[in-house]
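Q: predicted model, plus sequence, below.
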Amino acid sequence: MSHILTQEEVDALLRGISGGEIETDVAVSFDPNDAIPYDLTSQDRIIRGRMPTLEMINEKFARMFRATMSSLLRRVASVTAVSVDMIKFGEFLKTLPVPTSLHLFRMDPLRGNALCVVEAKVIFMLVDIIFGGTGKDFFKIEGREFTAIESSVIRKVVINALEDLEKAWRALLDVSIVYQRSEINPQFVQIVSPTDVVVVIQFEIEVEYSSGILTLCMPYSTLEPVRERLQAGFQSEQLEADRGWVDRLRKNIAKAQAEVGVELGSTEISARDVVNMKPGDVIPLDQYASDAITVYVEGIPKYRGYPGIYKGNQAVRISEVILSKGGEDDGAEGN
C-alpha cells in the first residue's frame, strides 16, 4: 500500500515549493534539427475509425447479393460481410494473386474509380456449379488466363453484384454505378497512386462445400465527400442528434445581440456641394417628415415605422414588417 502523507509532510512540501527549495519546472531543451517535416497533403493523417453507416450498407448489400446468387445458382448461397480495412493501395495490390478477376466501376456522382475483385477460386466454383458440378472440386488456377466461358460467367455475376451495391447505397446517396472494364493483371488497374489510402471491403461467398472472397476496393478520396455520413451512427440516432442541435441553435440565436438602425432618408448632391458644405447648411431629403422610415437589422431592411419619442428617448414605432424576397409586406400596426 502506498505511503499517505501526513498533514505536517504536506505543509512542508508546500513550503518547499513556495520557497523555491523544490524545483517544479524541468528545463526542456529543443533542437531545431529534431523537427520532423509533415506533409499536410499526405493521406497518412487519415483517422482510421469505424464507419457504422458503411457497415450497414455492406450488410444490406450482403443480404441482397445472397438472394441474387441463390437465384442464379439455384442453390442456397451465403454472402457475409467479413471486414472493412483502410490500407494503402500499393499494399492492397501486393495481396492480389495472378490471375485475378478485376473489374473497374464508377459511382456517380462520387469521383474516381473503384474495384470489384473476385477471387479465382470463386470463379471456378461458380462455373462448376452452373454447369452441373458440386463446386467442391479444386483446380490449379496459377499460370493461365480465364476462358471465354469463365469470363462471361463472372462478368454476369459482377454486374449483378454492382446492381445490388447501387441499391444498397441508395439508403445513403442516390448513386449510379457504371461498369467500365475488366482486367486480370493488377498492374493495369491503377485507380489511385500506390501511396493513397483505399477502403477495402471483403465479402465471403459460400455455396455448399466451397467458399471464396469478393472484394470491393474504393479510394478514400472517393468516399471523402460522404465521410461524415459514413462515420455517423444509425439514421434514427443521427436525426435525434440533429433535432437537439436545432433546438440549441434556436435558443442561442434568440439570445444573440443584433444592431438595429434607421434611415431617415437619402438624396444626391454634387461633389461641389460636398466640398463647399459648412455648418448650418441644410440637406433636403427625398421624403417628407410624415413618411414612414426604414428600420434595418444588421444592415438588412426589416421594418417600416414612424419616428417619435418614448420615455424621453428617440424611438421608432413599427408599422410594417418587410418580408423576405417573394413575400408581401405585412401592413399590421405595431409598437
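A: Noted; the coordinates are in hand.
Q: use CA for all of it now, contacts and neighbours both
A: Noted.
Q: in this structure, which spans are strands?
A: Along the chain, the segments classed as strands by DSSP state E run 77-88, 101-108, 113-118, 176-183, 197-207, 210-219, 260-263, 293-297, 300-310, 313-321.
Q: with mean neighbour count and distance to F234 added, can I get those in CSV?
A: Shown next, in CSV, are the strands of the chain (neighbours: other Cα atoms under 10 Å; distance: least, Cα to Cα, whole Å):
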stretch, mean neighbour count, distance to F234
strand 77-88, 18, 18
strand 101-108, 20, 23
strand 113-118, 22, 25
strand 176-183, 16, 23
strand 197-207, 21, 20
strand 210-219, 20, 22
strand 260-263, 14, 43
strand 293-297, 20, 40
strand 300-310, 16, 40
strand 313-321, 16, 42
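Q: distance to N252 for those - can I get that in JSON lines?
A: Formatted as JSON lines, these follow (distance: least, Cα to Cα, whole Å):
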{"stretch": "strand 77-88", "distance to N252": "39"}
{"stretch": "strand 101-108", "distance to N252": "39"}
{"stretch": "strand 113-118", "distance to N252": "44"}
{"stretch": "strand 176-183", "distance to N252": "40"}
{"stretch": "strand 197-207", "distance to N252": "39"}
{"stretch": "strand 210-219", "distance to N252": "40"}
{"stretch": "strand 260-263", "distance to N252": "19"}
{"stretch": "strand 293-297", "distance to N252": "18"}
{"stretch": "strand 300-310", "distance to N252": "20"}
{"stretch": "strand 313-321", "distance to N252": "23"}
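Q: hold the first one in mind and look at this next one:
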Amino acid sequence: MGDILSQNEIDELLKALNTGEIDVQQMQTTTQEKKIRSHDFRRPSKFAKDHIKTLQIINDTYARLITNFLSGYLRTLVQVEVANVEAVSYYEFNNSISNPVVLAVVDFTPLSGSIIFEISPAISFALVDRILGGKGTMIDKVRGFTEIELAIIERIIIQILNLMKEPWENVIAIRPRLEKIETNAQFAQIISPNEMVALVTFNARIGEVEGMINICIPHMVVEPIISKLSTRFWFSTVEKEIIGESKELIEVKIKNTVIPIKAVLGRTTISVNDFIELQPGDVLPLDSAVNGNLEVLVGDLLKFYAKPGVRKNKTAVKITDVVKREDE
C-alpha cells in the first residue's frame, strides 16, 4: 500500500498540475516503462551462479589434496586454498598472464577439449629449488626455465593432475593427461579469445614464497555435463554415495558382531518349598518331549528349533527349522 498524502500535499500536487509544472502524460509514460536488463552478446554469461558454486566446492577439495600432497612431497609447510572462481573470457585470462610462466595444457578425457593449469613463476621456482635440496626461496630475478627445471615441474604437475580425479568423481570420472607445457601464453591458444571460461584461482604458499595457481576450464569442455554442475545434483549424488558406503559398513559390522545363542532343553514350574528342599539326585520333569524340538534363542528372541546330539565329544544341537515371524 502506498503512502497516504496529507491535505497540504494534495493541494500542492493539484497546484503543480494546474500551473503545468507536472505533465500528466509524462507521468503515465514513465509508469508504463518496462525494466530492461542489459545483455552483452559478445560475452554471454554461460556459467550460472550454481555452476560456479559447484566448481568452488570441487576445487576446495582439490586444494586440500594438493596441500597434503605437496607438504609430504616437499617436506615443508605448504598451503593451497581457493581464492576465487569466476566466469571470464579466455582473452581476459590469456591477457593477464605474464611471461615467463608455466602453462600446462591438459587433456580432460572423456570430455572433448583441454583445460589449462597455470603455475606462477614464484611457485614454480620454489618447487624446483625445494626438490633440488634448497629451502624453496624466491629467486631474485625472473628468468626463463631451463630444460631440467621444466622436466622437474612436469613430473610434479603430472602427480598433481592425478589428484584431480577424486574431487570430480561425483560429476564425471575424468582422466586428466598432460599434453604439453608452454612458458609463453601466445603458444597456448586452445580456444577462441571470446569463448567463456571458468577461472579457478588458488592462493599457494610454499614456505615463505607466495604465488598463484590458476585452472582455466572452457565452457565448451564442460558443456556436455553442465547440468551436473549444480549443487542440487552434486549433493544428491554425494548423499547417495554416503548412504551406500554406510550400508556396506553397517553390514560388515553386523556380520562381525558377537551375539549369545542358547538352546533351551525344557522348562518346568515348582513351588518355593520344593525348590528349598531340592537335594542332589532329585529329578525335575521338563515340559518338553524326549523326541521333541528344542528352542534355540538368539539373545531373547526365539529363532530356531533343533534336535539335541553330540559332535566331536561335545554336546550340540542340530537346526531343524527356522522360526518365521509375521513382521518379516
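A: Received it, and whenever you're ready, just let me know what you need. All values reported here derive from a predicted model rather than from experimental measurement.
Q: give me the TM-score for this pair.
A: The TM-score (TM-score structural alignment, normalised by the length of structure 2) is 0.59; 220 aligned residues with a Cα RMSD of 3.3 Å.
Q: closest one to E237 of structure 1 among the strands of structure 1?
A: strand 77-88 (22.2 Å; Cα to Cα).
Q: after superposing, tell me the mean distance of that closest one to structure 2.
A: Superposing on structure 2 and averaging over aligned pairs (mean Cα distance after the TM-score superposition for structure 1), strand 77-88 of structure 1 comes out at 1.1 Å.
Q: now do that strand against strand 210-219, angle only.
A: 40 degrees (axes from the mean of the first three to the mean of the last three Cα atoms, to 10 degrees).
Q: for strand 77-88 of structure 1, name the packing helices and strands.
A: helix 52-73, strand 197-207 (3 or more Cα pairs under 8 Å, 6 or more residues apart in numbering; DSSP states H and E).
Q: which residues touch it?
A: 48, 55, 58-59, 62-63, 65-67, 69-70, 194-208 (Cα atoms under 8 Å, 6 or more residues apart in numbering).
Q: contacting residues around the corresponding residue of structure 2 for L93 of structure 1?
A: L93 of structure 1 maps onto N94 in structure 2, with residues paired by TM-score structural alignment. Contact partners of N94 of structure 2, counting by Cα under 8 Å, 6+ apart, are A185.
Q: over to the one 3 residues further on?
A: The neighbourhood of I97 of structure 2, defined by Cα under 8 Å, 6+ apart, consists of A185.
Q: same thing with I190 of structure 2?
A: Here I190 of structure 2 is in contact with S114 (Cα under 8 Å, 6+ apart).
Q: what sits against V28 of structure 1?
A: Per Cα under 8 Å, 6+ apart, neighbours of V28 of structure 1: none.
Q: how near is it to I17 of structure 1?
A: 20 Å (Cα to Cα, to the nearest Å).
Q: ok, now L239 of structure 1?
A: Distance from L239 of structure 1 to I17 of structure 1, by Cα to Cα: 53 Å.
Q: can you check I87 of structure 1 too?
A: In this structure, I87 of structure 1 and I17 of structure 1 are 51 Å apart, going by Cα to Cα.
Q: now V98 of structure 1
A: For V98 of structure 1 relative to I17 of structure 1 (Cα to Cα), the value is 70 Å.
Q: the two: which is more packed in?
A: V98 (16 against 13; other Cα atoms under 10 Å).
Q: wait, what's in contact with the more buried one?
A: 142-143, 184-186.
Q: over to I184 of structure 1?
A: 98-102, 145 are the contacts of I184 of structure 1 under Cα under 8 Å, 6+ apart.
Q: quick one: which of the residues you listed hold up in structure 2? List them.
A: Retained in structure 2: 98-102, out of the contacts of I184 of structure 1 (criterion both residues aligned by TM-score structural alignment, their matches' Cα atoms under 8 Å).
Q: which one of the residues you listed sits closest to I130 of structure 1?
A: So of the kept ones among the contacts of I184 of structure 1, ranked by how close each gets to I130 of structure 1 (Cα to Cα), first place is S101, at 18.1 Å.
Q: N99 of structure 2 versus E147 of structure 2, what's the distance?
A: 16 Å.
Q: before we move on, what about L74 of structure 2?
A: 26 Å.
Q: what's the answer for F41 of structure 2, then?
A: Counting by Cα to Cα, the gap from F41 of structure 2 to N99 of structure 2 is 31 Å.
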